[in-house]
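Peer 1: When you get a sec, could you give me coordinates for this:
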Amino acid sequence: MPSWDDLKYALALSRHGRMNSAAQSLGINVATMSRRIERLGEELGQPPFVKKADGWEASPMIAGLLEIAEDIEQRLGAEMNSIHAGTAGHSSSLSIGCPPIISLFMLFPNMSNRDPSLRNVNYTFTQRVMEEGMGENDLVIQYKRPESGRVITQKIVSLTSSIYRRKGGKPDSGWVSLSENYDASPFNQSAYAFFDEKPSVRVQSMYELYELVAAADMAGPLLDAIASNNPELEPVEGGEEICSTDLWLIYHASRKGDPVVEGTIAWIKDSFARLPSNRGDVVRLKTA
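Peer 2: Take a look at the predicted model:
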């Protein structure tokens, strides 16, 4: 019967898809990682992973084992947090995965307002934009609602977007959009509907989009909660609130009741509750 020690290697490889990344996450070398996966295969009587062009993919045969391993890991984390809650000298760790623009503009500015009970929590923030699943994160904030999995899902905020440009910028200087990877999203589709020409520049993230609109003369769609707080930007007439984007908070079902997870969720919700709602005056795109 596979032990928990065997399963944690399989769980790491299923999350990362590559031997070197999985080994690094566990603090071991690739040779040890490969040997432990081979040992699991011998235990099961067949290979637990299949080599693909883009990495290693878990065999459907071990799907149930991986689910058990995930549940064990999450329950251990929750139980340790419950034991250490309120105990001086003990620290907990929590990983939050979210788009960089969310952490930079919405979470980091509110770090000092966390509940005192979270003072010994060591946070790790990972950048996630289009990825699926939890990965190695304890909490994930993402634009898309997950379709399956043993996770608890909460919609925490709906963020409106408008077309902005830099104050004093030259008119008719083109516009910037997110990359083609976002073309199916309401964010890109709404921007395409507003402009009657193709974007001059495409970028990979909303943070890059924000930086480019703020630095150049090109207009572009931005989140109101962020852009409205920048006095150097102004919304374009007719481009107000072109779309609304829902943000979803997800975490593993076995972490329900975890004091660190619940306290962190309360802080995240408070961070979004403090967002500004005003957009300021509008400007005409072609005449300003």
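
Peer 1: make it CA atoms for all contacts and neighbour counts henceforth
Peer 2: OK.

Peer 1: for the stretch 151-288 of the chain, what spans make up the helices?
Peer 2: All helices of the stretch 151-288 of the chain, identified by DSSP state H, counting those that start in this stretch, fall at 186-194, 206-215, 224-227, 259-273.

Peer 1: and Ala22, how many neighbours?
Peer 2: Using other CA atoms under 10 Å, Ala22 has 23 other residues around it.

Peer 1: One more, please, to line up against the first structure:
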Amino acid sequence: MPNSSSAPSFARIYDDLRVVLTVQRCGSMTSAASEIGTTTSTVSRQIARLRDTLGIYPFVKSEGEWRLNPALSDLVATFEQADGMLESELARLQEYQPTTRRDVKIGAPPTVLSHILAPGMRDFVSKNAGIRPVLDSRIHESGLGSTDISVVFHPPESGRVRVKRCGVLHFSIFAPEGWREGDGWVSLGERIAGPYIEARRHFFTSDPTVLVDSFPQAVRMMRELGLAGALPVILAADTPEFRPLGPRDLDIRRDLYVIHHESRSTDPDIRATVDWVSAQLVEAKIRTRALQDTQQRLCGSMY
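Peer 2: The predicted structure is shown next:
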């Protein structure tokens, strides 16, 4: 470390540690730059600056991936804890400024945002005037990234993160009315649907007719081209012209976890938002179960 006469400001170290923490959470400098809203080169420069300050490189390569240098684990964990506590204390002080609204960033898969959280947003905002929800679409991430709260399929295996399993996302095969075997099907790409594509190829006896990168695109292709496809049950409920195609052994069930950093557990805004997100997920699970019962009856009447 530099001597006291040349020591860098704590503000600069704080800023650089925030970047390192985001890289650790996101898994890459590119993803971290996107989360922060800057460029990869800027992230790289800040990491290099912290290396010069501390005398060690913040990341080391292990098994082909860049990981946090173990020598910095305690420092980064301490920073993360302090950062969360600071956010919580600032939230508490905002109680004295009733007209001030505070951003709470919520990350979740797109379908969760649009079909589980959005329907309850009016009620949440009316009851929590001091909170401004900021929704962030996330698909593969298992950690928090730059979010305050995230809904994930896989919770992080390490770190001081509070995890609550309270929701499920169900997927089934649907097709437009009049679809016949051989009419084709649409799928998300290998990056997202990879583990499930082979079983669907076997069912449809063909490769996908069209590949897309989101469920709204899949719905559009199903409507425009008359294709079948796998959709979240809660999303398919908005499209009454689609019918469940089966078979049930191709249905997928993905657990949903709500996560936030433990240092934010006393933050009143985080607590209120976590409780609301959890309640929306539980309500959606009940609603999906009712939809599946209806679909099962429809399937029975088709055969």
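
Peer 1: With mean neighbour count added, can I get the helices of the stretch 151-288 of structure 1 in TSV?
Peer 2: As requested, the helices of the stretch 151-288 of structure 1 are arranged in TSV below (neighbours: other CA atoms under 10 Å):
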stretch	mean neighbour count
helix 186-194	17
helix 206-215	19
helix 224-227	22
helix 259-273	18
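
Peer 1: how about the ones you listed, which one is nearest Val129 of structure 1?
Peer 2: Smallest distance to Val129 of structure 1 across the helices of the stretch 151-288 of structure 1 (CA to CA): 9.5 Å, for helix 206-215.

Peer 1: once aligned to structure 2, how far is the closest one on average?
Peer 2: Compared with structure 2 after fitting, helix 206-215 of structure 1 deviates on average by 3.4 Å (mean CA distance after the TM-score superposition for structure 1).

Peer 1: residues in contact with that helix?
Peer 2: 100-101, 164-166, 176-178, 203, 218-222, 227, 232-233 (CA atoms under 8 Å, 6 or more residues apart in numbering).

Peer 1: residue nearest the centroid of structure 1?
Peer 2: The residue lying closest to the centre of structure 1 (CA atoms, centre = their mean) is Cys98, at 2.2 Å.

Peer 1: is it true that it touches Val129?
Peer 2: Yes. Using CA atoms under 8 Å, Cys98 of structure 1 is in contact with Val129, at 6.6 Å.

Peer 1: any shared contact partners between the two?
Peer 2: In contact with both Cys98 of structure 1 and Val129: Gln142, using CA under 8 Å, 6+ apart.

Peer 1: ok so, going back, quick one: map the residue nearest to the centre of structure 1 onto structure 2.
Peer 2: Alignment note (TM-score structural alignment): Cys98 of structure 1 maps to Ala108 of structure 2.

Peer 1: helix, strand or coil for the residue mapped onto Gly159 of structure 2 from structure 1?
Peer 2: Gly159 of structure 2 maps onto Gly149 in structure 1 when the alignment is built from TM-score structural alignment. Classification of Gly149 of structure 1 using DSSP: H, G, I helix; E, B strand; the rest coil returns coil.

Peer 1: Trp66 of structure 2: which element?
Peer 2: strand 65-68 (DSSP states H and E).

Peer 1: In PyMOL, how would I select the buried members of the contacts of helix 206-215 of structure 1?
Peer 2: Entered in PyMOL, the line below selects the buried ones among those, by 16 or more other CA atoms under 10 Å:
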select buried, resi 100+101+164+165+166+176+177+178+218+219+220+221+222+227+233
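
Peer 1: Which ones among the contacts of helix 206-215 of structure 1 map onto strands?
Peer 2: 164-166, 176-178, 203, 220-222, 233 (DSSP state E).

Peer 1: Would you mind finding the match for Ala218 of structure 2 in structure 1?
Peer 2: Taking TM-score structural alignment, the alignment pairs Ala218 of structure 2 with Leu209 from structure 1.

Peer 1: Check the spacing between the counterpart of Ile68 of structure 1 in structure 2 and Met29 of structure 2 real quick.
Peer 2: The alignment partner of Ile68 of structure 1 in structure 2, by TM-score structural alignment, is Thr78. Per CA to CA, to the nearest Å, Thr78 of structure 2 is found 21 Å from Met29 of structure 2.

Peer 1: So between these two, which is more surrounded?
Peer 2: With neighbours defined as other CA under 10 Å, Thr78 of structure 2 and Met29 compare such that Met29 has more, 22 against 12.

Peer 1: Run through the residues that contact the more buried one.
Peer 2: Neighbours of Met29 of structure 2 in contact, by CA under 8 Å, 6+ apart: 23, 40, 43-44.
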